[in-house]
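K.L.:
next input, structure requested:
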Amino acid sequence: MNPTRGRTVAELVAAWWGDHRPGLWFEGRVLTRHEVAAGAAGRAALLADLLPPGAAPHIGVLLDNTPEFPMWLGAAALAGAAVAGINPTRRGAELARDILHTECRILVTDRTHLPLLADLDLPGVRLLRTDSEEYADLLTSYADAHPDACRATPSDRFLLYFTSGSTGAPKAAICSQGRLAAAGRSLADQFALGPDDVHYLCMPMFHGNAVIAGWAPALVSGAGVALRRRFSASGFLPDVRRYGVTYFTYVGRAIQYVLATEPSTEDRDHSLRLGFGTEAGAVDAAAFERRFGARLVEGYGSSEGGAAVQWSPGTPPGAVGRAAPGLVVLDQETRAECPPARFDGAGRLLNGDEAIGELVNRGPSPFEGYWRNPAAEAERRRDGWYWTGDLFYRDADGYLYFAGRTDDRLRVDGENLAAAMIENILARYEGAAAVAVYAVPDPVTGDQVMATIAGAFDALSFAEFLLSQPDLGTKMAPRFVRVVERMPVTATNKIHRAALRKEGFRCADPVWWRPPGECAYRRLTADDLEHAEGPPAPTRGPSPVRRQGLEPRTR
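P.N.:
As a prediction, this is how the structure comes out:
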């Protein structure tokens, strides 16, 4: 079967009908493409009968990455319904809020997740437990269902996926069938994905990364899909070999976890050729390619679909890609376009204060809004443009560099800094398995730089490491360093920055700090807290460079 160019997800699912090649692998099970399409068709027919008349055609899916998840995605597409992926790390009232806010009339789940729903008040929500006899009996009645793609249109609402944020309740971004099909087609074309490829879905399918960047291009290209119930660093390479994986997606700290596994002489014995995702960082991407011989491509796309930056050959190291027409970096206050970045010979950004701004799409935007959240929608569409909420800077040749979220910006001694830039430098520290940089309040005004490092830390070697980094600006050195065994992450393996910021340096983990005017890091004690939070060093004292601890150590 040739790859399909369907305009809707329903057409892409229906195209698998009659194709008896292997299409889905999961824990020893193999389903043909036809079986996947038939399973989706049966569930679509069941869904049509179960949805109450007049209700929003929305279903919630509270599952790990099992075959039921993609089959219910296919079912929703065929039925013209929408799927809300429910985050299993949410609890209590917050979990209930996600389900009720998206008006899910049916919640598909299993025995594993039932304890999460205990004592929740979910009026009007019917539970379908995929591992129950009742569910099996229901599906038997629809075993002869045929996929009918004619019900769906490109504008049909298909995904309601929650965007993560540091404050407030998650927002449910809308993705239509047409937009998801187009996104899958774009990635399949960009990476020359075809029917002989196998896509590995190890990121959670309730998140947009796995569905948009992994499942959708597989449907478009006719590739097979290998599912991992939950991400496992130790299981990554064995799965790649077992299923003949050629392409995978990642997000957050997943690459660092894979790199932390024990190296082997057989690390290159596999079929993998490409990984696509975000937040691996240049250091880890290079280490992954050296060790496993497979290239990682860091991409950028806002969760809501309002802006994207595509990598292309010739993109400088550290850059995401060239700015497409309409993409600009704007000063958040003046709305003026930020000037191009200037670098010194060491690659240090010289004018970050003026060059770093918010990435804005002033051209046509595929952003389709948020479900029942007009205030958040208006915030995204200020001045008729799409504001991404992400910080970037642009070089003289038009290449864009990611600098973090808008709430990851730090203002130190009157200078604006971006957390992502500092993290890229600290990631070179030999003991660091993962790094997070964020702001803690300065005693007088602005911020102080704090870093959390997962891995091994030695105060002397870290201070000497900082001195040897030519692109570390005089305001960038962390005042505080928190050392953890494992970086706290969200369900999608992104660093849990909100929790780190909230705890600051008053946390249970050991914290090292560089008091103003001192050269070395030392353990932060209870007696130090008054100085850390109290009045700053006198104006007529050590220079700003000395207060940041960047001067050479006296031998």
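
K.L.:
contacts, neighbours, all on C-alpha from now
P.N.:
Will do.

K.L.:
how close does residue 380 sit to residue 332?
P.N.:
According to C-alpha to C-alpha, to the nearest Å, residue 380 stands 13 Å off from residue 332.

K.L.:
which one's more surrounded, the two?
P.N.:
residue 380 (21 against 18; other C-alpha atoms under 10 Å).

K.L.:
pull up the overlap in contacts between residue 380 and residue 332.
P.N.:
Counting by C-alpha atoms under 8 Å, 6 or more residues apart in numbering, residue 380 and residue 332 have no common neighbour.

K.L.:
who's in contact with the top helix by length along the chain?
P.N.:
Criterion DSSP state H: the longest helix present in the chain is helix 33-50. Residues outside helix 33-50 that contact it (C-alpha under 8 Å, 6+ apart): 13-14, 16-24, 71-76, 78-79, 138-139, 142-148, 224.

K.L.:
next SSE downstream of that helix?
P.N.:
Under the assignment DSSP states H and E, the closest C-terminal helix or strand after helix 33-50 is strand 58-61.

K.L.:
I'd like the structure of this one too, to check against the first:
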Amino acid sequence: MSQPTGSDVLSQAAAKYPDQTAIRDPDRDISCSFADLDEGARCVAVGLREIGFEPGDHLTAILTDSVEFLELMFACAHAGLVFNPISSRMAPERLAYVLDHAESAGLVFDTQCQGTVAEVAAEDRPSTLIGVRTDGSLADHAYSSLGQSSAPEALESGHEYHVEIDESDPALLLYTSGTTGQPKGVLHTHRNVVEATYASLPYNRFRPTDVNLALGPMYHVGPLLCNILPGLSMGATTVVQQEFDSAVTLEWIESEGITAMWGVPTHYRALVDDESISGRDISHLRMLQYSGAAMPEAVARRCREHVPGCEFVNAYGTTEIVFGTVLFPEFHDDKLGSIGRAVPKAEVRVVDPETADPAETLPANEVGELLVKTPSCMREYWRNPEATADAIVDGWYRTGDLGRRDEDGFLYFVDRKDDMIVSGGENIYPAEVEDVLHDHADVTAGAVVGVPDEEWGAVVTAFVVPDDESLTADNLESHFLNSDAIESYKRPRRYEFRDTLPMTQSDKIDRQALLESVADE
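P.N.:
Down below sits the predicted model:
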């Protein structure tokens, strides 16, 4: 018996829930049933083969979140192509690099991204360009025309381009943020995709009646493989929001009957801070999933004030492993801040960061590097065997994340190993300083970095977005000195006030940009 592949996730759902709505885009006022989405993906697969794509080719997509994004992903799976979705905000120079490094045979882009594609030199673009709802001035083919002339007959007769796909074949090529250098290409197989999708089900707890909204862009592994695909596999409806807007999100929660959401804590803070929330009926929300950071207690409390019955689920993962741990609702409040325990079929160990020996785990509450072994772990870094060998040792993926395990077996993310600050010979983790910083009522957002210093090695520096313009460094200094949650020597010695914090394309704070902003001061 052959193992399921990426396309089977949708095909099997379409067989069980053909007439239910798979995707809804309120902005465009369009909906697509499971049967229509599956047939559309098959038609596009035929069209891609007709215009010259061969199994194994890499197809890059620079698209905003849309019905077409998901349809194209499944079309690539049917046709045996490797789907390479990238950030719709990617700069032209970075796009040119990815197209070259990924050895892309084609590029799919939409109206919002056409300007970026146009800025890439013609010789740096793939030979085949496909436009989604574009004016046709740059594209060789219109996405809407793919397979339209021949696919219906081919599907009806069963004479589709037949591609034998093995679970070990590549399916997804995802690029990391590359904040300190060029991004790495993370290659996932069909088995990785399927394992991640089905391993997510116990914590997502989707029902066929659910209406699901992922607040992160689809090119991210979190919303795509840990939320959207699991939801589709269970017959849930996915609502598409191109750009996060708290007021619009609240409107849609009410009007679309959203019952489940995925986001990062920043999203949920923005929702409870939005003044329009008091006028919205969002009582049908039952599940709030998040990852990327710990949920501040104040944000969780305020969410429950508006939706008393909602449950929280926290998951931990990376682009390379998809995800490895989950904190279930039953433990969420008692273990707030934890990333939970390993998911089914995965193992997580805390080891010495210097040796990373999986055979020598550290005792409870001792901080070390998190190693993860899971069937959803990437096959390799594309065209980078050295980085692959460094990252995967005896089947264990070195996350580069520091964490600890408590006496009950619950894991906690401490910080990125590379972000640790050594000041005056002491190890200081930015996350523990940021936790105290965010406890101040007048701090909207904050980030902590170590600014190089000749005397101390590094100075703990806090970048703060104040909620109240009267907030001063002295106020924050008093806040830290009066806190029982952190030792005084770990407190910031310098404060920088900002209107906003720079973000990476993965919607994480760009610490390198913060460091560079004060490098010459």
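
K.L.:
most centrally placed residue in structure 1?
P.N.:
For structure 1, the residue nearest the mean C-alpha position is residue 251 (4.5 Å; C-alpha atoms, centre = their mean).

K.L.:
give me every residue that touches that residue.
P.N.:
By C-alpha under 8 Å, 6+ apart, the neighbours of residue 251 of structure 1 are 203, 209, 277, 278, 279, 280, 492, 493, 494.

K.L.:
just residue 77 of structure 2 next, same as before
P.N.:
5, 6, 7, 83, 171.

K.L.:
and the third one, what element?
P.N.:
With elements delineated by DSSP H and E, residue 7 of structure 2 resides in helix 6-16, which encompasses its position.

K.L.:
can you pull the buried residues of that helix?
P.N.:
Judged by neighbour count using 16 or more other C-alpha atoms under 10 Å, the buried positions of helix 6-16 of structure 2 are 6, 7, 8, 9, 10, 11, 12, 13, 14.

K.L.:
residue in structure 1 matching the fifth one?
P.N.:
When you say that, I think you mean residue 10 of structure 2. Taking TM-score structural alignment, the alignment pairs residue 10 of structure 2 with residue 13 from structure 1.

K.L.:
what sits up against the next helix or strand after the helix holding residue 7 of structure 2?
P.N.:
Per DSSP H and E, helix 6-16 of structure 2 leads on to strand 21-25 as the next helix or strand towards the C-terminus. With contact meaning C-alpha under 8 Å, 6+ apart, strand 21-25 of structure 2 is reached by 30-34, 37, 66-67, 232, 235-241.

K.L.:
just give me the neighbour total for the equivalent of residue 225 of structure 2 over in structure 1.
P.N.:
Alignment note (TM-score structural alignment): residue 225 of structure 2 maps to residue 212 of structure 1. With neighbours defined by other C-alpha under 10 Å, the count for residue 212 of structure 1 comes to 23.

K.L.:
now swap in the one 3 residues further on and tell me
P.N.:
Using other C-alpha under 10 Å, residue 215 of structure 1 is surrounded by 25 other residues.

K.L.:
now do the contacts for it.
P.N.:
Residue 215 of structure 1 makes contact with 70, 184, 199, 201, 225 under the criterion C-alpha under 8 Å, 6+ apart.

K.L.:
can you check residue 163 of structure 1 too?
P.N.:
170, 171, 172, 173, 303, 304 are the contacts of residue 163 of structure 1 under C-alpha under 8 Å, 6+ apart.

K.L.:
aligned partner of it in structure 2?
P.N.:
When structure 2 is aligned by TM-score structural alignment, residue 163 of structure 1 is paired with residue 176.

K.L.:
with residue 226 of structure 2 as the reference, measure out to that match.
P.N.:
The gap separating residue 176 of structure 2 from residue 226 of structure 2 is 17 Å, by C-alpha to C-alpha.

K.L.:
OK, contacts around the aligned residue in structure 1 for residue 518 of structure 2?
P.N.:
Residue correspondence to structure 1 (TM-score structural alignment): residue 518 of structure 2 is matched to residue 504. Taking C-alpha under 8 Å, 6+ apart, we find residue 504 of structure 1 in contact with 440, 450.

K.L.:
circling back to that earlier point, so what does the residue nearest to the centre of structure 1 match up with in structure 2?
P.N.:
When structure 2 is aligned by TM-score structural alignment, the residue opposite residue 251 of structure 1 is residue 264.

K.L.:
what is the burial count for the residue nearest to that match when sequence neighbours are not counted?
P.N.:
Nearest residue to residue 264 of structure 2, sequence neighbours excluded (C-alpha to C-alpha, 6 or more residues apart in numbering): residue 290, at 5.0 Å. Using other C-alpha under 10 Å, residue 290 of structure 2 is surrounded by 26 other residues.

K.L.:
residue 290 of structure 2 corresponds to which position in structure 1?
P.N.:
So, by TM-score structural alignment, residue 290 of structure 2 is matched to residue 277.

K.L.:
and that match, what does it touch?
P.N.:
Counting by C-alpha under 8 Å, 6+ apart, residue 277 of structure 1 has contacts 209, 249, 250, 251, 296, 297, 298, 299.

K.L.:
which of those residues are conserved in structure 2?
P.N.:
Shared with structure 2 under both residues aligned by TM-score structural alignment, their matches' C-alpha atoms under 8 Å, the contacts from the contacts of residue 277 of structure 1 are 249, 250, 251, 296, 297, 298, 299.

K.L.:
for residue 214 of structure 1, see how far away the third one is.
P.N.:
From residue 251 of structure 1 over to residue 214 of structure 1 the distance is 12 Å, taken as C-alpha to C-alpha.

K.L.:
likewise the fifth one?
P.N.:
Distance of residue 297 of structure 1 to residue 214 of structure 1, computed by C-alpha to C-alpha: 14 Å.
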